[in-house]
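Asker: I'd like to go over a predicted model; first the sequence, then the structure.
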Amino acid sequence: MTLQFSVLASGSTGNSIYVETDDQALLVDAGLSGKQMDLLFKQIGRDPKKLSGIFVTHEHSDHIKGVGVFARKYQLPIYANEKTWRVMEPQLGEIPTDLKFTFPTDSVRTFGKLDIESFAVSHDAAEPMFYIFHYEGKKLAIITDTGYVNDRMIGKIKNADYFIFESNHDVEMLRMGKYPWSVKRRILSDVGHISNEDAALAMSECIGDQTKGIYLAHLSKDNNMKELARMSVTQILKKKGFAVGESFSLYDTDPKIPTPIKTI
């Protein structure tokens, strides 16, 4: 009984995560064009025709750009909470009623032996939420697009086998960068994105005995670098007494190149 996943794409240009069990194949978001999504599936050696559904986190285009196209092409059910449906539906194009499903925030839905749990995050969207996958005692937690990580979120995702965790920006790079102040203020706000440092501090509260790996996700292409994110997170976790690279590993993600399929 295996739980497998690949971060197909992660960053401000588009986000999508593939999750597979023995009897389910699912997508969290499809923030790239249908054509790009097909290419990503080829790169991981999986067939989108075998997908059982798309789970949407929120309505921003870097998370839903390909959702409508992909759902129509492969007849895929789409799951999202009511407020997200309301604002994203006009962006998706025509979706048949039998492919539209509501997945409330802070609830659990079961697909075969897989339990999928949704939880709220803090982001400037209608009702943003992310997902935890529970399968045969294994746990995969996804948390990006949040301005902070509070105790409630930590309680939900704690002690996952693997995390896909936002590490969006380096604060100094952002402050010194070319973005207008209004955009900088939005990113740094409680409904923006989490920095490398704050991500690491949150991770230090979430890592448990079961944890084997953390994927650093949703890196800003202008205000972060893979090496910098990894170094910043590693330094803070080591200061907190964690044996990074020994008891668990840090992994990069990329806007265009999927991570190799990981089996939990």
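Answerer: Everything's here; your move.

Asker: going forward, measure contacts and count neighbours with C-alpha atoms only.
Answerer: OK.

Asker: name the next helix or strand downstream of the host helix or strand of residue 183, please.
Answerer: Per DSSP states H and E, residue 183 falls inside helix 181-188. Using DSSP H and E, the helix or strand that directly follows helix 181-188 along the chain is helix 196-206.

Asker: show me where this protein has helices.
Answerer: 34-44, 61-64, 67-74, 82-92, 151-157, 171-176, 181-188, 196-206, 226-239 (DSSP state H).

Asker: for comparison:
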Amino acid sequence: MRFSVLASGSTGNAIYVENDEHAFLVDVGLSGKKMEQLFAKIDRDMKKLSGIFVTHEHSDHIKGLGVVARKYNVPIYANEKTWQAMDGQIGKIPLDQRFVFNMEAVQSFGSLSVESFAVSHDAADPMFYVFHENGRKLVLITDTGYVSDRMKGIIRGADSFVFESNHDIGMLQMGRYPWSVKRRILSDVGHVCNEDAAVAMSEVVFEKPTQIYLSHLSKDNNMKDLARMSVTQTLQSCGIIPGEYVNIHDTDAEEPTALATV
């Protein structure tokens, strides 16, 4: 199993996951043209996509969904409430490309199993995914106001995490956003801050080689260096020393990460 975080941030999100048999996207939060450019950078062909999994209906996750699905005839998987919420946002999708992926369910694609789980976000029915193959585990978890014990139980022990580290609380509080937006981000249905993300990480990593990709960083209320420093310091305070068995990686809103093997 291999993956690349094609783009991650407040302006658009998309993650590519493949094995020897299938190739998938999780979310298409950028234009079709931009998606093609990102695929070229990781030397992959969008014509070979097997499907697209949708997490929720916010525009930074579905901006290019309809265009890409229609152009490349790609099946779309989302839960019923998300399908309803996307109505009118992604254009007409042929019935033979519309598939329901229920919450807290597992679907198998050959040797690859995909598990969905609920997160806490202000969307219709937001959910993220765990990819399993041959005892290896890739977790994708962003767009949640907190990480519940139930979420931790599902994601615990992964070999690779794409984990939200959205904002620095000080930057957010002092920043230009109106208070209503700040309150939404800080709420239980908003986004997790750097320190809270790291505390959750400390409770789900096992003592084995583990890769953590810090994702969905706010353009206005975070910076890569700050997120990495905050997460590192918090993990250290929890008894985990990044570089020993846990490695921290950046993601970017414009550039894909190198294809990594899980």
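Answerer: Sure, I can see it. Remember, it's a predicted structure, so these values are computed and weren't measured experimentally.

Asker: report the contact partners of residue 19 of the first structure.
Answerer: With C-alpha atoms under 8 Å, 6 or more residues apart in numbering as the criterion, the residues that contact residue 19 of the first structure are 3, 4, 5, 6, 25, 26, 27, 28.

Asker: for the equivalent of residue 61 of the first structure over in the second structure, what are its contacts?
Answerer: In the second structure, the residue matched to residue 61 of the first structure (TM-score structural alignment) is residue 59. Contacts of residue 59 of the second structure were listed using C-alpha under 8 Å, 6+ apart, and they are 12, 29.

Asker: how about a cut-off of 7 Å?
Answerer: Contact criterion C-alpha atoms under 7 Å, 6 or more residues apart in numbering gives residue 29 as the residues in contact with residue 59 of the second structure.

Asker: if I look at it, how far off is residue 34 of the second structure?
Answerer: 15 Å (C-alpha to C-alpha, to the nearest Å).

Asker: picking that back up, now the helices of the first structure in CSV, with distance to residue 109 of the first structure?
Answerer: Rendered in CSV, the data for those read as follows (distance: least, C-alpha to C-alpha, whole Å):
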stretch, distance to residue 109 of the first structure
helix 34-44, 25
helix 61-64, 21
helix 67-74, 20
helix 82-92, 15
helix 151-157, 15
helix 171-176, 37
helix 181-188, 32
helix 196-206, 23
helix 226-239, 33
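
Asker: quick one: stretch 5-18 of the first structure aligns where in the second structure?
Answerer: Aligned by TM-score structural alignment, stretch 5-18 of the first structure corresponds to residues 3-16 of the second structure.

Asker: give me the contact list for that stretch.
Answerer: 17-18, 24-30, 38, 60-61, 215-219, 251-261.

Asker: make a PyMOL selection of the buried ones in those.
Answerer: Here the buried members of those are turned into a PyMOL selection, burial being counted by 16 or more other C-alpha atoms under 10 Å:
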select buried, resi 17+18+24+25+26+27+28+29+30+38+60+61+215+216+217+218+251+252+253+254+256+257+259
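
Asker: just the terminal-to-terminal distance for stretch 145-164 of the first structure.
Answerer: Distance between the two ends of stretch 145-164 of the first structure: 11 Å, counting by C-alpha to C-alpha.

Asker: stretch 110-127 of the first structure too?
Answerer: For stretch 110-127 of the first structure, the first-to-last residue distance is 21 Å (C-alpha to C-alpha).

Asker: only the buried residues of it, if you could.
Answerer: Burial within stretch 110-127 of the first structure, assessed by neighbour count using 16+ other C-alpha under 10 Å, is assigned to 114-127.

Asker: same deal with stretch 128-146 of the first structure?
Answerer: Neighbour-count burial for stretch 128-146 of the first structure flags 128-135, 138-146 (criterion: 16+ other C-alpha under 10 Å).

Asker: same question, stretch 2-21 of the second structure
Answerer: Burial within stretch 2-21 of the second structure, assessed by neighbour count using 16+ other C-alpha under 10 Å, is assigned to 3-19.

Asker: likewise stretch 193-200 of the second structure?
Answerer: Residues of stretch 193-200 of the second structure classed as buried: 193, 194, 195, 196, 197, 198, 199, 200 (neighbour count, 16+ other C-alpha under 10 Å).

Asker: find me the equivalent region of it in the first structure.
Answerer: Residues 195-202 of the first structure are where stretch 193-200 of the second structure lands when matched by TM-score structural alignment.

Asker: stretch 248-256 of the first structure corresponds to what range in the second structure?
Answerer: Mapped onto the second structure using TM-score structural alignment, stretch 248-256 of the first structure covers residues 246-254.

Asker: what do you get for stretch 74-87 of the first structure?
Answerer: So stretch 74-87 of the first structure is aligned with residues 72-85, judged by TM-score structural alignment.

Asker: roughly how far is that stretch from the heart of the chain?
Answerer: Using C-alpha atoms, centre = their mean, to the nearest Å, the mean C-alpha position of stretch 72-85 of the second structure is found 16 Å from that of the whole chain.

Asker: measure it end to end?
Answerer: The first and final residues of stretch 72-85 of the second structure sit 23 Å from each other (C-alpha to C-alpha).

Asker: residues in contact with it?
Answerer: Residues lying outside stretch 72-85 of the second structure but in contact with it, judged by C-alpha under 7 Å, 6+ apart, are 47, 49-54, 56-57, 69, 97-103, 124-125.

Asker: can you give me the end-to-end span of stretch 248-258 of the second structure?
Answerer: 14 Å.

Asker: and stretch 146-164 of the first structure, by the same measure?
Answerer: According to C-alpha to C-alpha, stretch 146-164 of the first structure extends 13 Å from its N-terminal end residue to its C-terminal end residue.

Asker: tell me how far the residue located most distally from the centre of the second structure lies from residue 218 of the second structure.
Answerer: Going by C-alpha atoms, centre = their mean, the residue of the second structure most distant from its centre is residue 174, 26.8 Å out. Separation of residue 174 of the second structure from residue 218 of the second structure (C-alpha to C-alpha): 14 Å.
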